[in-house]
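Visitor: A structural model of the following input is requested.
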Amino acid sequence: MKDFFKQKKKLLLVVMLMVVTLTGCSVPRGQNGKTYVDSIITIKEETVARKNVDFEKGSKAEKLYKDLKPDERITIKPTTFSDAMDEGWFHGIIVYPIAQLINWVANFTDAGIGIIAATFLIQLLIFLFSIKSQVANQRMQALQPEMQKIQAKYAGRTDDRSKMAQAQEMQALYSKYKINPFGTLLITFIQFPVILGMYQATMRAYSVVTGSFAGINLAKTPIEGLKEGQIAFGVIFILMVLFQLLSFKMPQWLQEHRKKKQHVKEKKYAEPKKQPGMMGSMNMMMYMSTAMIAIFAINWPLGMSFYWLVNSIVRVGQNLLIHKCFIKD
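Guide: You can find the predicted model right below:
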């Protein structure tokens, strides 16, 4: 019973962390996908074309610049740490430094390299602090057949004795594979503010709003680029969707490869008809989240698709590294 309440406290902490984070952040772009001019973060004074930004309804910027022609320029003053903190702790501590890192790297190369450098650095830090969690996530794939067996065994049995027996068998299964599901959730959601901060920083960094990668304009949407006959926009968008799916499926495929290599034969246990099981739910979430990202990204500046592509490639690499170096059984 003591362990139960400890786990409940961890879950409550996770929920509170998510609520605080979501409350502390805001949406820095309009419905057209373009960043609000007041939300752009820059190292020094810069200018931006009116056509590349949007304005919050009723804001001072809208009153000042709404009558500008698309190619006319708007001057943006340098963003200070104090300015970012005025927006809230989330912007000052997480979004601001990441956005300025992207801007700083972009000064020597371009916006695409800035996104790549910042993404690799952030993902490396997350990886170092969450190796156990990511290893546990891959181990979760190994216990799926046994978990399904337990679910099938107690399917339709709703009495308290059966529920308790099922819970005990599930706990024994987690102990066998040395997995603490609540601990894994806690570590996973601690990463949530940083990942969200990286996404917001990519939207707000001046170098991304106005920049390019290898000559490809990151401010244009994939639709706009394709209409102009620029195939690179479609390539980046399609690669983003594919690698997003690959990053989700990789742990499952690696586990299947491991079993095949070790000649592990397991019986396939039927899952309860009305309970699709954890794997089915995970697959559904994977396809839905990827579809949502694709729907939004097709009409958002290419910089967003490029960020999701780089982020997914890094996650695929992390999964391969964990599989090779940390999963021994």
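
Visitor: from here on, contacts and neighbour counts on C-alpha atoms
Guide: OK.

Visitor: Am I right that residue 253 sits in a strand?
Guide: No. Judged by DSSP: H, G, I helix; E, B strand; the rest coil, residue 253 forms no part of a strand; its state is helix.

Visitor: and it, how many neighbours?
Guide: Burial of residue 253 is recorded as 14 neighbouring residues (other Cα atoms under 10 Å).

Visitor: ok, now residue 185?
Guide: 15.

Visitor: show me where the stretch 51-200 of the chain has helices.
Guide: 60-65, 81-87, 89-90, 96-108, 111-129, 131-142, 144-153, 160-176, 181-190, 192-204 (DSSP state H, counting those that start in this stretch).

Visitor: As JSON lines, those with distance to residue 19 would be great.
Guide: Below are those laid out as JSON lines (distance: least, Cα to Cα, whole Å):
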{"stretch": "helix 60-65", "distance to residue 19": "30"}
{"stretch": "helix 81-87", "distance to residue 19": "17"}
{"stretch": "helix 89-90", "distance to residue 19": "12"}
{"stretch": "helix 96-108", "distance to residue 19": "20"}
{"stretch": "helix 111-129", "distance to residue 19": "21"}
{"stretch": "helix 131-142", "distance to residue 19": "22"}
{"stretch": "helix 144-153", "distance to residue 19": "31"}
{"stretch": "helix 160-176", "distance to residue 19": "28"}
{"stretch": "helix 181-190", "distance to residue 19": "11"}
{"stretch": "helix 192-204", "distance to residue 19": "10"}
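
Visitor: which one of those helices lies closest to residue 258?
Guide: helix 131-142 (9.4 Å; Cα to Cα).

Visitor: report the angle between the axes of that closest one and helix 144-153?
Guide: 60 degrees (axes from the mean of the first three to the mean of the last three Cα atoms, to 10 degrees).

Visitor: and this one, so I can compare the two:
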Amino acid sequence: MSLHTTKIAPSPMAFVPFVSVDHMMQLVHRIGVRPMLRGLAEYIEEDFKRWALFDKVPRVASHSQAGVIELMPTSDGEVYGFKYVNGHPANTKGGLQTVTAFGLLSNVATGYPALLSEMTLLTALRTAATSAMVARALAPETDTMAVIGNGAQSEFQSLAMAELCGIKKLRLYDIDRAASEKLARNLSETGLEVTICAAPEEAVEGAGILTTCTADKQYATILTDNMVGAGVHVNAIGGDCPGKTELHPDILERGDVFVEYTPQTRIEGEIQQKADDFPVTEMWEVLAGARPGRTSARQITIFDGVGFAVEDFSALRYVRDQLEGTGLGLPLDMLADPDDPRDLFGMLMRAKA
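Guide: Predicted coordinates:
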């Protein structure tokens, strides 16, 4: 199937396929984690290359002291998609996920939903696939990555960078050593060489890619200016809402900053620390060949990644295309389907016991 094929034929059925967490896990294992990360990256890159077709708005966010709840909509004119997602850093103290999500695709021609899916797992996969897609375009040739912040996203980031960028060695740091031990344990049979470090300064030694992925909702300095040497690629994905950052602002001055959708990143990303005219490059421009990415061996490239709706659209589209013939996807009775579209009330009365 062409990656550009997004049209959904109107269905005569009143059922919408739902991909549960269990079915998503089964789908990932059918495909394989690393092949799925590669497949997601291909779909995301294809959609970035047709960027002009998409409706684009910063996500709609409802902030509280505890966290944020967001809606992320987009459409390419044929298919509409949205994701519901939260971010609540303190949830782990109660044994809950910091991020949960679900998403939907629907047919623009009819407005009928065509797919409903869990997106807690899928968001972790698509976030990692996006990071690796960007690093493949911007990072120097390297086999070593530092991973600072070893929470729920870290395994996905590590495997995506291994699959798409050839990373073989990981240098880990987290303020909670148990998190680093968890990551090392989960990657123990992947063939990756893993070193747990005692400090972030130690973790960045010899690494060509520096990934920061922390959860606390605060202005933080995970990477200081002296920790970022010439020629590295910084994959900064933890700062994703107002008041939450990971990089010292001086790092942004020394490097070239690449973003997904500038209006959203100025609100939520590392560049919220900078003036509104601080120069950035959108990744679709690089992937489409309209603007350069890495231009020299000593250049510092920075991906200020906050996540954007087109990536979720791509991920849902990928899942929809992989479901065919698997038997996965529960049919949900979500759509009223009267014999006469004008007689919704009659349908209700005929259902009376």
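
Visitor: Need the TM-score from the superposition.
Guide: Once superposed, chain against chain, the TM-score is 0.22 (TM-score structural alignment, normalised by the length of the first structure); 118 aligned residues with a Cα RMSD of 6.1 Å.

Visitor: ok so, going back, closest to residue 311 of the first structure out of the helices of the stretch 51-200 of the first structure?
Guide: Using Cα to Cα, the helices of the stretch 51-200 of the first structure put helix 111-129 closest to residue 311 of the first structure, at 6.3 Å.

Visitor: And the contacts of the closest one?
Guide: 98, 101-106, 191, 194, 198, 202, 207-208, 211-214, 303, 306-307, 310-311, 314, 318 (Cα atoms under 8 Å, 6 or more residues apart in numbering).

Visitor: filter those residues to the buried ones?
Guide: The neighbour count (16 or more other Cα atoms under 10 Å) marks 98, 101-106, 191, 194, 198, 202, 207-208, 211-213, 303, 306-307, 310-311, 314, 318 as buried among the contacts of helix 111-129 of the first structure.

Visitor: what ranges do the helices span in the stretch 201-329 of the first structure?
Guide: 206-210, 222-227, 231-261, 277-297, 302-325.

Visitor: just checking, what packs against the fourth one?
Guide: Right, the one you point to is helix 277-297 of the first structure. Helices and strands touching helix 277-297 of the first structure, by 3 or more Cα pairs under 8 Å, 6 or more residues apart in numbering; DSSP states H and E, are helix 231-261.

Visitor: Report the buried residues of the helix it packs on.
Guide: Quick answer for helix 231-261 of the first structure (16+ other Cα under 10 Å): 233-234, 236-241, 243-248, 250-252, 254-255, 258.

Visitor: quick one, that helix and helix 131-142 angle?
Guide: Using the same axes, to 10 degrees: helix 231-261 of the first structure against helix 131-142 is 70 degrees.

Visitor: Just want the angle from helix 231-261 of the first structure to helix 277-297.
Guide: Counting by the same axes, to 10 degrees, helix 231-261 of the first structure lies at 170 degrees to helix 277-297.

Visitor: Who are the packing partners of the top helix by length along the second structure?
Guide: The helix spanning the most residues in the second structure, taking DSSP state H as the definition, is helix 120-138. Helices and strands touching helix 120-138 of the second structure, as assessed by 3+ Cα pairs under 8 Å, 6+ apart, comprise helix 21-31, helix 33-49, strand 101-107, helix 154-165, strand 233-236, helix 283-287, strand 301-304, helix 309-323.

Visitor: Any chance of the ones you listed in TSV with distance to residue 172 of the second structure and mean neighbour count as columns?
Guide: Below are these laid out as TSV (distance: least, Cα to Cα, whole Å; neighbours: other Cα atoms under 10 Å):
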stretch	distance to residue 172 of the second structure	mean neighbour count
helix 21-31	25	16
helix 33-49	20	22
strand 101-107	27	23
helix 154-165	10	23
strand 233-236	14	27
helix 283-287	27	21
strand 301-304	19	28
helix 309-323	27	22
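
Visitor: Columns distance to residue 185 of the second structure on top of those, output as TSV?
Guide: Below are those laid out as TSV (distance: least, Cα to Cα, whole Å):
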stretch	distance to residue 185 of the second structure
helix 21-31	19
helix 33-49	17
strand 101-107	26
helix 154-165	10
strand 233-236	23
helix 283-287	33
strand 301-304	28
helix 309-323	28
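
Visitor: Is residue 115 of the second structure in contact with residue 104, as I believe?
Guide: Yes. With contact defined as Cα atoms under 8 Å, residue 115 of the second structure counts as touching residue 104 (5.5 Å).
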